[in-house]
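Asker: with the sequence up front, the predicted model follows.
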Amino acid sequence: MTQTAERYVGRSLPRKEDAALLTGRATWTDDIAPAGTLHLAMVRSPVPHARITRIDTAAARAVPGVVEVLTARDVDGEFAAGIPCGWPVTEDIKIPDHRPLAVSEVKHVGDGVAVVLAGSAAAARDAADLVEVDYEPLPAVVDVEAALEPGAPLVHPELGTNHCYTWPLATGDVDAAFAAADVVVEGRYLQQRVIASPMEPRAVVVVPEPVGGRFTMYTSTQVPHFVRDILAAICGVPDTALRVVAPDVGGGFGAKLNVYAEEALALVLARRTRRPVKWTETRSEHHLATTHGRGQVQRMAVAATREGRILGMKVELLADMGAYLQLLTPGIAVFGAFTYCGLYDFGAYSFTCRGVFTTLTPTDAYRGAGRSEAAYAHERIMDDLARELDMDPAELRLRNLHPKFLEPRTVPSGVLYDSGDYEACMRKALALVDYDALREEQARRRESGEVVQLGVGIGNFTESGGLSPSKVAAGVRLQSGGWEAATVRMTTSGRVEVVTGTSPHGQGHETTWSQLVADKLGVHPDDVVVLHGDTAVAPFGRDTYGSRSLAVGGTAVYLAAGKVLDKAHRIAAHLLEADEADVEFVGGRFSVAGTSGPGVTIQEVAGAASLAADLPEGMEPNLTAEHHFDPPNFTWPFGTHVCVVEVDTETGHTRIRRYVAVDDCGHVVNPQIVEGQLHGGIAQGIGQALYEQAAFDAEGNPTTGTLADYTIPSATDLPWFELDQTVTPSSTNPLGVKGIGESGAIGSSPAVVNAVIDAVAHLGVRHVDMPATPQAVWRAITEARGQTHRHP
């Protein structure tokens, strides 16, 4: 334990978390198995939409080791409410009742019908296979456009419609902008459903405490505080009697930003049996019953002059809700409303989103939620407009960027972006990739008629990070405040404990928070312990999602540490018998400025504060402080991603040759962690662009129910990522940080797809939907050439 004058913020310190993760000493939820645990298995519907006419559990009950086989009729009375929607975006939104087990109808493949409790996971699964359920099939609703047609089958007949809500936004005179335009370009783009696929599937263990009627829940979640508060309401348990712990969490990507039926069932069944109850998701269950991401039909239109200046934009979305509204389902598409205008400056904008029910797995947050979908659409239509104007797509973008701004600026969607220098960022990316040389190579390949053609794609983006200010912003109705809580305390020995309300699942909070506190208090990061993910240790928090952890949670830690330092400063002045104004703090040591007399270390001050024998009059013992930070605005990270691909025009195969990304997330605390977040995000965006799709047949049956059918890119499918940055500090927090966890997933998919289309645009190809598989690209080339022969 030492004082240090070193600065740690801005350095790539090794992650504290990694030693345990890499040596097998991490604790995952599935590692937890208290004595007497009952294992829970779900009986899930194999059909997308049907009435339940009979459930026979006799054979399942006869399996050795089985303790209970329960249907909705047995357990529904245990619940005070159904699974709630936490983000009703309009006053008249339609929210169907969502029970933890289906009562009379199933609404999607994977809908829970019954549960089995047994002494082993194997016995529970075997028994679940023996539960006999008779289904009376009902019409499936798969296509969001068809779902709104008159006479379409209804997912929830009691609602009288498949229409969930309509959410509009408009600024400026859109009709006038389009009437004055020289050119109007329209596009229809699809955001296919994707599956989060974290390394660790979901899992939950609920342990009844032997006295007091309390419960401890271990669950693989991004949001332990939300789980506590929502399950307390669903299950009729006082929130003071429910402790929720997120152990080591093996990825989330938005799919674990939720409260699920299995968590609610485990809690009420632990209460019912007075024994620990455990459920661990199989990978196939994850594909069926964990929320999917994306799922939109996007219609875009831009109005522009012949010189390429954008005058106005229209956006119309159909957003697939799936069968039920999970925690954030209706708000995901709406959240993107503010970034469909991208980095571009124009005068008129309209946005309308309609939510639609289908008989498919519910959708919800997925990395970059709402903003990734927006970036994809506005970057696709920028390339479409450039082709219409016969203009270089980079030049078109440069002509429409906002000028540099360091204070909040109102953008076409009506919100305030915090700061931006978009041109500097974009020009840096173009220079790094040697854009002009690539265009020259592309022209040579086209002229020579080579089989393998070159494509260059640009993905400019901004995103609303730092989720979120508590006050309503731009008409977005949030159900809970976006503040974050932190406590910083120095122990008697002078070490530091940080309690944070954010709950990491791979982001490196323990390392980053230690760097912030070490710099503030003049200690070494190894002398800082960060506690998180346990509602008994950190009772207040709003958890981790929406690129908010550093901008909101880290800021709360920084400000709490500042309060500790202020108190230490007063105590040090008292111990040194000096005026506070004369005492300086350098390298972890207080001394009287301009003198060579004795000083005191902050550790010595901590010891004195603990003993409390000699403190200033009226001061309480100990160096401890808490802070709740409620941001005044979102942060707005941005960047330019450039993808270079080679496309084989005879097979449709795409190879990414180079990938350059220049991002601006404000000030950087740990560059290595920033790079790691970008690597993962870009990989997911490439996955959506080229490989991944949660597909269903016309009857609503999933055709990608396993990893044998759902393609996730491996390391061999990914290029080397060339990363750089610009730094434009945020004006919404004292750290000047913006967030980086989702940026890679936002800029990458449009860059990749634009590159693929650019490679074959001279052949007449104007559109390819994601995923741009070899078959899809080959088919687009073939259709553009007017050919009808079969794929070889």
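Answerer: Okay, I see it. Model, not experiment: these values are computed from the prediction.

Asker: CA atoms for contacts and neighbours, from now on please.
Answerer: OK.

Asker: for the residue nearest the centre of the chain, what are its contacts?
Answerer: The geometric centre of the chain, computed from its C-alpha atoms, lies nearest to R367 (CA atoms, centre = their mean), at 3.5 Å. Counting by CA atoms under 8 Å, 6 or more residues apart in numbering, R367 makes contact with 253-254, 681, 742, 745.

Asker: likewise T219?
Answerer: Per CA under 8 Å, 6+ apart, neighbours of T219: 29, 202-205, 244-247, 263.

Asker: same question for L398.
Answerer: Here L398 is in contact with 423, 426 (CA under 8 Å, 6+ apart).

Asker: next one: I32
Answerer: V205.

Asker: just the strands in the stretch 601-750 of the chain please.
Answerer: Remark: strands assigned in the stretch 601-750 of the chain by DSSP state E, counting those that start in this stretch are 623-629, 638-648, 654-664, 721-725.

Asker: please name every helix or strand in contact with the shortest one.
Answerer: What that stands for is strand 721-725. Packing partners of strand 721-725 (3 or more CA pairs under 8 Å, 6 or more residues apart in numbering; DSSP states H and E): strand 654-664.

Asker: and the strand it packs on, what does it pack against?
Answerer: So strand 654-664, by 3+ CA pairs under 8 Å, 6+ apart, packs with helix 422-433, strand 638-648, strand 721-725.

Asker: this is the other structure I want to compare:
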Amino acid sequence: MPKDSVAGTGIGASTKRREDVRFLTGNGNYTDDINIHGQAYVHFLRSDVAHGRIISIDTSAAAAMPGVVKVFTGKDFEGVGSIPCGWQVTDRHGEVMKEPAHPVLAQGKVRHVGDPIAAVVADSLAEARDAAEAIVFDIEELPAAVNMKAALEPGAPKVHDDLSDNLCYDWGFVEENKGAVDEAIRNAAHVTTLELVNNRLVANPMEPRVAVGDWNKSSDDYTLYTTSQNPHVIRLLMGAFVLGIPEHKLRVVAPDVGGGFGTKIFHYAEEAFCTFAAKACKRPVKWTSTRSEAFMSDAHGRDHVTKIELALDKDNNFTAIRTETYANMGAYLSTFAPSVPTWLHGTLMAGNYKTPNIYVNVKAVFTNTVPVDAYRGAGRPEATYQLERVIDMAARELGVDPIALRRQNFITEFPYATPVAVEYDTGDYPATMDKLEEIADLAGFAARRAESVAKGKLRGLGVNCYIEACGIAPSNLVGQLGARAGLYESATVRVNATGSISVMTGSHSHGQGHETAFPQVVAEMLGIDASMIDIVHGDTGRGPMGMGTYGSRSLAVGGSAMVRATEKIINKAKKIAAHLMEASDSDIELKDGKFTVAGTDKSVAWGDVTLAAYVPHNYPLEDIEPGLEETAFYDPSNFTYPSGAYCCEVELDPETGKVTIERFSAADDFGNIVNPMIVSGQVHGGIAQGVGQALLENCAYDENGQLLSASYMDYAMPRATDVPFYTVDHSCQTPCTHNPLGVKGCGEAGAIGSPPAVINAVIDALNSGGHKVAHMDMPASPSRVWAAMQG
């Protein structure tokens, strides 16, 4: 696609986000803004113990309290399906994963703090809360399985009594590589071994989750309004597998959504409850999560414990990588949880490097904690962190420059088939590193370090590279890998008689700027102004079946579907234009919103053609149908592979251990860029989240499964003063070869590339001050840094 924009609004233009007008003026339409006449409110009574057997629940007093409509317990859902998992993993022994039931409300046992025991529906939220306090229940507290390794020991408390143990699966990839990897490590000139923790995180989007269920008595139709990244998938999972509602009787609407970061991909019990309760109570039912509730009901992220080994030959070429990871699933399998530490993690362990032998082992473990699933990057940050930390550690052990070691081992020829079963189509890793060295001013680092020393501070430099897989696809491949849904995307382009356009997409926006970027794509193709194009999304009743937004797939997959549908529009419009100008459609050219007969001055405007499409007074109807609307489904042939190189400079206070980020630079290759301003914003946000993980955030449980970081009093979110002004560059562009836009995806890159850069910088700062510290787990809090300096 060309890079020159049309009237300043097409591909390549940094047009301002049109959706921000309503967001910044308080006119957004979020789920909590939706109130239906006669609605009731639900409050969930949640377990305050991590593991326990439900002896009794007495709801009689609660049911008799003022305003109470109905009180629900697990017994009311005994004939209802389990919350489904969307991905089935087969382990290295050929056995399918263990997949325990996940009831809407707890049945028999509670399995984590926050597990819903009962739900009160009342005329007001205050009345529902008051009544919940009147529920009398008896739970026999049981020992909790919290530590993953301990949970696999013989005699450990079992999270699910119907399973033999707490192991969900023991996955090896690629199993055929294992012997060669073991041999390469035995014969290596040098092996660096690192054990590390990828700390558990809470996503904390600005908007907490909300669900409003509605039921129409006369038609038996259901509507769920919810904060979701993929309403069509919620309709499929909830309708078919939980509540047994035919899809034509169930509409799912996700209006404006205030952030997701992955945590709003999944189908949650509260959505099913509100939909079910709406019919049971014969009135709409609404639930709005509190922030404290979100900490113990939203899926958490990361939580891996890993041992990684990097083998090198005598010339410092990488020869093998071997990893063993324990991945926390929590108490239940969330929608995509099994795929995150396997297919979204193991397949990226080659990184940017031509390592010939790689083997990845992952043991997924059930524990008495909140379920863990995809969080911004989903598996790729975990892989990148392991790899880039062990490379930095190897460089320090070998006494070589960490950038030179990386450059020596870069993949330089494409396409490149990795030992972990993916093929990178394009990339230029030396170019992104060249650009990083330029924008980060690495040549001036020594002077900046000297200035810090003069102030009594330690200064460190951390560099890393990353590659990620975006636009998860194709459907036939992921189906073989265990996905229980297709991963295509859809688009319907409806051209109105006056020339304006509505584009219905299965992708969903929760902050990415789709309402701005998607019109730029269609405007570029038609040669019209993007203001003529409207984007419709987030409503299963208005658009074709789609898979939603996650994995940086929106432009690469959703945008490609729009391209295909728009191509169909152009082909038909050319036939109409040809008819109007009495020419052959093969001679019609479309440029700048005008149809022209090639080689002549005969032309007809876009608006004239679109009007003729709906006023077909003299059509040859055997050749052209009235109307101008087309639908396309796009299923990619491969992932896209964004990549980049990041640099962080930190200053460390030896007296307090406090780390301050002084400079941060990011050089990314996202392929073709549709809106550079939006891309920069996505990188900025991702880096902020990565910095949060590296320095501040940590979701912690005690040995009894009590959540110790259950509010902002104990969970340290990054503030404005914790992040620097970034230097971001995405001028290195190697277009993707297998989608029509040549785009790769940008939404997760910052969160993938930043944590190892920060930790590498902290380790460098410590060693520059004579503190021989090989590794430090995230977050590098002042107390941890200070303790490391004390030896």
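Answerer: Looks like it arrived, so ask away. It should be emphasised that the depicted structure is a prediction, and the values quoted were computed from it without experimental measurement.

Asker: would you give the TM-score for this superposition?
Answerer: The TM-score (TM-score structural alignment, normalised by the length of structure 2) is 0.96; 774 aligned residues with a CA RMSD of 1.6 Å.

Asker: quick one on the thing from earlier: adding neighbour count, write the contacts of R367 of structure 1 out as TSV.
Answerer: Converted to TSV, the contacts of R367 of structure 1 look like this (neighbours: other CA atoms under 10 Å):
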residue	neighbour count
F253	24
G254	23
G681	24
E742	28
A745	29
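
Asker: quick check, nearest of the residues you listed to A177 of structure 1?
Answerer: Distances from A177 of structure 1 to the contacts of R367 of structure 1, taken as CA to CA, are shortest for A745 (31.9 Å).

Asker: aligned to the closest one, what sits in structure 2?
Answerer: Under the alignment defined by TM-score structural alignment, A745 of structure 1 is paired with A751 of structure 2.

Asker: swap in L257 of structure 1?
Answerer: Under the alignment (TM-score structural alignment), L257 of structure 1 pairs with I265 of structure 2.

Asker: before we move on, what about R99 of structure 1?
Answerer: For R99 of structure 1, the residue aligned by TM-score structural alignment is P103.

Asker: I'd say that match and D76 touch.
Answerer: No - applying CA atoms under 8 Å, one finds P103 of structure 2 not in contact with D76, separated by 10.8 Å.

Asker: out of the two, which sits in the more crowded spot?
Answerer: The neighbour comparison of P103 of structure 2 against D76 (other CA atoms under 10 Å) goes to P103, with 20 against 14.

Asker: residues touching the more buried one, list them.
Answerer: Neighbours of P103 of structure 2 in contact, by CA under 8 Å, 6+ apart: 74, 77, 81-83, 269.

Asker: out of the residues you listed, which are inside strands?
Answerer: Within the contacts of P103 of structure 2, no residue falls in strands by DSSP state E.

Asker: any chance of those in a markdown table, plus distance to I391 of structure 2 and neighbour count?
Answerer: Listed next are those as a markdown table, based on distance: CA to CA, whole Å; neighbours: other CA atoms under 10 Å:
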| residue | distance to I391 of structure 2 | neighbour count |
| --- | --- | --- |
| G74 | 50 | 18 |
| F77 | 51 | 19 |
| G81 | 47 | 19 |
| S82 | 43 | 19 |
| I83 | 41 | 23 |
| A269 | 42 | 19 |
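
Asker: and of the residues you listed, the nearest to N571 of structure 2?
Answerer: I83 (44.3 Å).

Asker: for I195 of structure 1, see how far away the residue opposite P255 of structure 2 in structure 1 once aligned is.
Answerer: By TM-score structural alignment, P255 of structure 2 lines up with P247 in structure 1. Look at P247 of structure 1 and I195 of structure 1: by CA to CA, to the nearest Å, they are 23 Å apart.

Asker: where along the stretch 101-250 of structure 1 do the strands fall?
Answerer: According to DSSP E, counting those that start in this stretch, the strands that the stretch 101-250 of structure 1 contains are 105-106, 112-118, 132-137, 163-171, 183-195, 203-208, 215-219, 242-245.

Asker: indicate which one of these is closest to P750 of structure 1.
Answerer: When those are compared (using CA to CA), the closest one is strand 183-195, at 11.1 Å.
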